[in-house]
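# Sequence and predicted structure, then a few things I'm wondering about:
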Amino acid sequence: MPDSFKGSASASEAATAMARGVRQVFAEAEVLQLPFADGGEGTLDALLAAWGRTAESVEVFDAIGRPVTARYGRSSDGRIGVIEAAQANGLPQVADQPLQPLRADSWGVGLIARELLADPHCEEILLCIGGSATTDGGTGLLGALGVRFLDEEAQPVRPGGEGLARIAAIDTAELDPRARAVRWRIAVDVENPLTGPRGAAAVFGPQKGATAEQVQLLDTGLENLAGSLATLGELDPQQLQTAPGFGAAGGMPVSLSVLLGAEILPGAQMVAEAVGLEAALAQADLVLTGEGSLDTQSLDGKVVHAVRRYAPASAAVVVIAGAVQLSPAQCRAAGLAGAFSIAAGPAGLDELLCRAPELIEDAAAQVCGLLQHSVGS
């Protein structure tokens, strides 16, 4: 049950390599491959692999309005739709142009949602929002679903973060009724609030190309958006500005929470529930997980944390990682049986990246060799 080893192996490739390593030692073992993710990059592929599904695609727009093909997915029964927002509003999509933090918007993400909402069998949308180029508070996404954000003269404000400060009213009369009928869950991997020194603009705006002056404009705009949303929902605007996680992906959760009743939760928990992780692990004797680097962040809401949480107490949970930055004592305190690096000897990063699947397989075989010796079989 590994996460991806970024730059070298997808979660699915890592899981397959681990399975090969297990079978080198335990040829008759029942091996379950369950690629995992924490709501960020790779979550769509991890869920589709768990469900035995392939991705679908739709023509939408990137964060600066250019046509782009976006991938999305559905569960095996069609009830759950999965969106990786970065397929439409991601930074990599616009890396070929100077970044436009005030203009960039999430309209394309809303077009993916429209595709799912057109299916009457869809009952739930899982929205993974990491890696965005936008700071528009989710207004673009909702605009694609029919919501109108208006200025004092009842005219639509400009798309993107630059229009947020001019919002005086929010018109939901044309909101797609299906958008309110389905359940929305948003995967976040940060706890930043919407505004302030730890808010969406201040912390993530510079990564999206915002200058100090633009950060202030975006922060002021998000504050105004919170006020308009609070008026619409008879809420406390201060709570909307300070709620943990509302600053993720340029403030996207705040609008979806108020207007669509979206639930905000840690990405790893969302994926765990979607794939039925607890039931899948119930009979496990050994659980192999891993990622590119095992460090203290791995134990706080990430993949390793979720695997450890859902694995039965009788199972040994072992981490295989590109780099292990935790001490044996820290691993034991975290409930891990052990952690092993795929770097068996001196090697450059390029070599490790190129040989990652092979090295993951070797490490898994080593772990199973120890287990075989310890049980005397």
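Good, I have the coordinates.

# contacts, neighbours, all on C-alpha from now
Noted.

# Who are the contact partners of residue 222?
136, 137, 164, 165, 194, 195, 251 (Cα atoms under 8 Å, 6 or more residues apart in numbering).

# cutoff 10 Å now
Contact analysis of residue 222 by Cα atoms under 10 Å, 6 or more residues apart in numbering lists 135-137, 161-165, 167, 194-196, 199-201, 216, 228, 241, 247, 250-251, 254.

# any chance you could map the strands in the stretch 201-350 of the chain?
263-266, 286-294, 316-324, 338-341 (DSSP state E, counting those that start in this stretch).

# CSV for those, including distance to residue 3?
What follows is the strands of the stretch 201-350 of the chain, written out as CSV (distance: least, Cα to Cα, whole Å):
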stretch, distance to residue 3
strand 263-266, 15
strand 286-294, 5
strand 316-324, 10
strand 338-341, 15
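
# can I get the ones you listed in a markdown table with mean neighbour count?
Below are the strands of the stretch 201-350 of the chain laid out as a markdown table (neighbours: other Cα atoms under 10 Å):
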| stretch | mean neighbour count |
| --- | --- |
| strand 263-266 | 18 |
| strand 286-294 | 23 |
| strand 316-324 | 23 |
| strand 338-341 | 20 |
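
# Among those, which comes closest to residue 19?
For residue 19, the closest of those is strand 286-294, at 9.2 Å, according to Cα to Cα.

# Distance of the residue lying closest to residue 324 once chain neighbours are set aside relative to residue 365?
Once flanking residues are discounted, residue 324 sits nearest to residue 294: 4.9 Å by Cα to Cα, 6 or more residues apart in numbering. Per Cα to Cα, to the nearest Å, residue 294 is found 19 Å from residue 365.

# before we go on, here's another structure to hold up against the first:
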Amino acid sequence: MIRVKIVIAPDAFKGSSSAFQIASTMEAGIRTVHPHAEIVQLPMADGGEGTMEILVQATGGSFIEVPVHDPLSRSIHARYGVLGDGQTAVIELAEASGLALLKSEEKNPLIASTFGTGELIRHALGSGYRQFIICLGGSATNDAGSGMLQALGMKLLDESGAELPLGGVHLSKLASIDDAGFHSSIRESSFIIAGDVRNPLCGEHGASLVYGPQKGASSEAVKQLDLALAHFAEGIYKHTGIDVANLPGSGAAGGTGAALLAFFDAAMHAGAKLVMDRIGFEEHIVGADWILTGEGRLDSQTGSGKVIKAICDAARGQRIPVIAVCGSIDASSAYTSELGLRAGFSLVPGPCSVEEAIDHTDEWLLDRIVHIFSLL
């Protein structure tokens, strides 16, 4: 009997299935053809939604639930993770400040706030954690992390000395920053940013213009927010000497990257690579015959720090062929070959709507995997 080892390492299919669900469906398809294969599931993420769960589960960690405020300041419960080392807290911005927490008609990046994310950090600091991984992605906010700072005791003041209300639009009225009450434990803690966004805070490629419309911002609101964040960047520069306006990654998660870089001395890491390092990816794939990966869409952005690119880079060193199965593919064979893929497939059997693809993801994915591994 020929033994085969297959590593399954997909990202989530956003809006459809988690990385864990996708991996399970992929394994079921493979076992239809190779019932005795050695299969290693390594669900992946790039620093966005789902990263915390993958890191916690892979390291045998745990979750802590905390009462916080959502992007519109309503009371909710959200979690942060603690890795298996018992020392590292993982804060996922989408947990307390995510777009998925809002109904479509509730989206309002003018006033949405990262205050709840700050509350999660505050609780973890109060519980004694001093090592942090902050996962940026899926935010409903465009406040440059100002709400997070306010939750941790920083005062953002207008000309009259009054504290600014929560929300990015109010940053246009910033006159001074008072950090006397900023949580003292932050200075004795280390922070790593996990994410794949390298956009600056302001301008044509900044947080407001690129991502604001996805969060419900009108063209007028986008202009307001970009000006407000530029003004905030000036205030940060005066206070810290750090020019965050054009720093790569400062525009991540509605500009939350800027606050982390300026006030937390955070180090920015490519999210997919960080996940791979933490779960021991390169050790797990030793001796694999194939690696099977995937994400919601394979396109020109895949090569910019996404999961598929990171996996291909790791596999290249061990000469392991990689196959990707995605919700949709908008890339030539030359591009997929350049990424390092042996082949890339869409799971959809024919023309369909996004809604249909989401509804049939498991069924169509299973069928596609059976076809691929029957051929192999």
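Sure thing, it's come through. Quick caveat: nothing in here was measured; it's all calculated off a predicted structure.

# TM-score them against each other, please.
A TM-score of 0.88 describes the superposed chains when it is computed by TM-score structural alignment, normalised by the length of structure 2; 367 aligned residues with a Cα RMSD of 2.5 Å.

# Map the residue nearest to residue 324 of structure 1 onto structure 2.
Per TM-score structural alignment, the equivalent position to residue 294 of structure 1 in structure 2 is residue 298.

# Aligned to residue 318 of structure 2, what sits in structure 1?
Checking with TM-score structural alignment, residue 318 of structure 2 has residue 313 as its match.

# roughly how far apart are its match and residue 278 of structure 1?
Residue 313 of structure 1 sits 12 Å away from residue 278 of structure 1, going by Cα to Cα.

# So for those two, which sits in the more crowded spot?
A count of neighbours by other Cα atoms under 10 Å puts residue 278 above the other of residue 313 of structure 1 and residue 278, at 16 against 13.

# In three-state terms, how would the counterpart of residue 182 of structure 2 in structure 1 be classified?
When structure 1 is aligned by TM-score structural alignment, residue 182 of structure 2 is paired with residue 175. With DSSP: H, G, I helix; E, B strand; the rest coil as the basis, the three-state label of residue 175 of structure 1 is coil.

# sorry, back to before: would you agree the match of residue 318 of structure 2 is in contact with residue 335?
Yes. Counting by Cα atoms under 10 Å, residue 313 of structure 1 does reach residue 335; the two are 9.1 Å apart.

# give the contact list for residue 205 of structure 2.
Counting by Cα under 10 Å, 6+ apart, residue 205 of structure 2 touches 198, 199, 211, 246, 251.

# correction: residue 197 of structure 1
Taking Cα under 10 Å, 6+ apart, one finds 203, 219 in contact with residue 197 of structure 1.

# Give me the distance between the counterpart of residue 195 of structure 2 in structure 1 and residue 108 of structure 1.
Here residue 195 of structure 2 is matched to residue 188 in structure 1, going by TM-score structural alignment. Using Cα to Cα, residue 188 of structure 1 is found at 19 Å from residue 108 of structure 1.

# now residue 70 of structure 1
Residue 70 of structure 1 is 9 Å from residue 108 of structure 1, by Cα to Cα.

# With residue 7 of structure 1 instead?
Distance from residue 7 of structure 1 to residue 108 of structure 1, by Cα to Cα: 26 Å.

# swap in residue 358 of structure 1?
From residue 358 of structure 1 to residue 108 of structure 1 the distance is 38 Å (Cα to Cα).

# Give me the angle between the helix or strand hosting residue 316 of structure 2 and strand 322-326.
Under the criterion of DSSP states H and E, residue 316 of structure 2 resides in helix 307-318. If you take axes from the mean of the first three to the mean of the last three Cα atoms, to 10 degrees, helix 307-318 of structure 2 sits at 170 degrees to strand 322-326.

# aligned partner of residue 73 of structure 1 in structure 2?
Aligned partner of residue 73 of structure 1 by TM-score structural alignment: residue 81.

# ditto for residue 227 of structure 1
Using TM-score structural alignment, residue 227 of structure 1 lines up with residue 234 in structure 2.

# hang on, its match packs against residue 262?
No. If you go by Cα under 10 Å, residue 234 of structure 2 and residue 262 don't touch, sitting 11.9 Å apart.

# where do the contact lists of the two overlap?
240, 241, 242, 243, 244.

# Among those residues, which lie within helices?
residue 240 (DSSP state H).

# and of the shared contacts of residue 234 and residue 262 of structure 2, the nearest to residue 5 of structure 2?
The nearest member of these to residue 5 of structure 2, counting by Cα to Cα, is residue 244 at 46.2 Å.

# Do I have it right that the residue nearest to residue 324 of structure 1 meets residue 338?
No. Applying Cα under 10 Å, one finds residue 294 of structure 1 not in contact with residue 338, separated by 11.3 Å.

# what residues are shared contacts of those two?
Joint contacts of residue 294 of structure 1 and residue 338 (Cα under 10 Å, 6+ apart) are 319, 320, 331.

# For stretch 115-130 of structure 2, what is the distance to the chain centroid?
Mean-position distance between stretch 115-130 of structure 2 and its chain equals 19 Å (Cα atoms, centre = their mean, to the nearest Å).

# so residue 148 of structure 2 is in which element?
For residue 148 of structure 2, the host element (DSSP H and E) is helix 146-151.

# compared with structure 1, how much does that helix deviate?
Once fitted to structure 1, helix 146-151 of structure 2 is off its aligned match by 1.0 Å on average (mean Cα distance after the TM-score superposition for structure 1).

# what range in structure 1 does that helix sit on?
The alignment of helix 146-151 of structure 2 onto structure 1 (TM-score structural alignment) spans residues 139-144.

# Name the residues that touch the matching stretch?
So stretch 139-144 of structure 1 is in contact with 63, 85, 89, 104-114, 134, 145-149, 159-161, 163-164, 172, 174-176, 179, 225, 251-252, 254-256, 259-260, going by Cα under 10 Å, 6+ apart.

# re earlier: keep only the contacts of residue 205 of structure 2 that are still in contact in structure 1, please.
Among the contacts of residue 205 of structure 2, the ones still in contact in structure 1 (both residues aligned by TM-score structural alignment, their matches' Cα atoms under 10 Å) are 198, 199, 211, 246, 251.

# Out of those, which comes closest to residue 101 of structure 2?
Lowest distance from residue 101 of structure 2 to these (Cα to Cα) belongs to residue 211, with 17.0 Å.

# Identify the residue spatially nearest to the closest one, adjacent ones excluded.
Using Cα to Cα, 6+ apart and skipping residues adjacent in sequence, the residue nearest residue 211 of structure 2 is residue 254, 7.3 Å away.

# The closest residue to residue 176 of structure 1 other than its chain neighbours: how many residues sit nearby?
Nearest residue to residue 176 of structure 1, sequence neighbours excluded (Cα to Cα, 6+ apart): residue 145, at 5.6 Å. For residue 145 of structure 1, the number of neighbouring residues by other Cα under 10 Å comes to 23.
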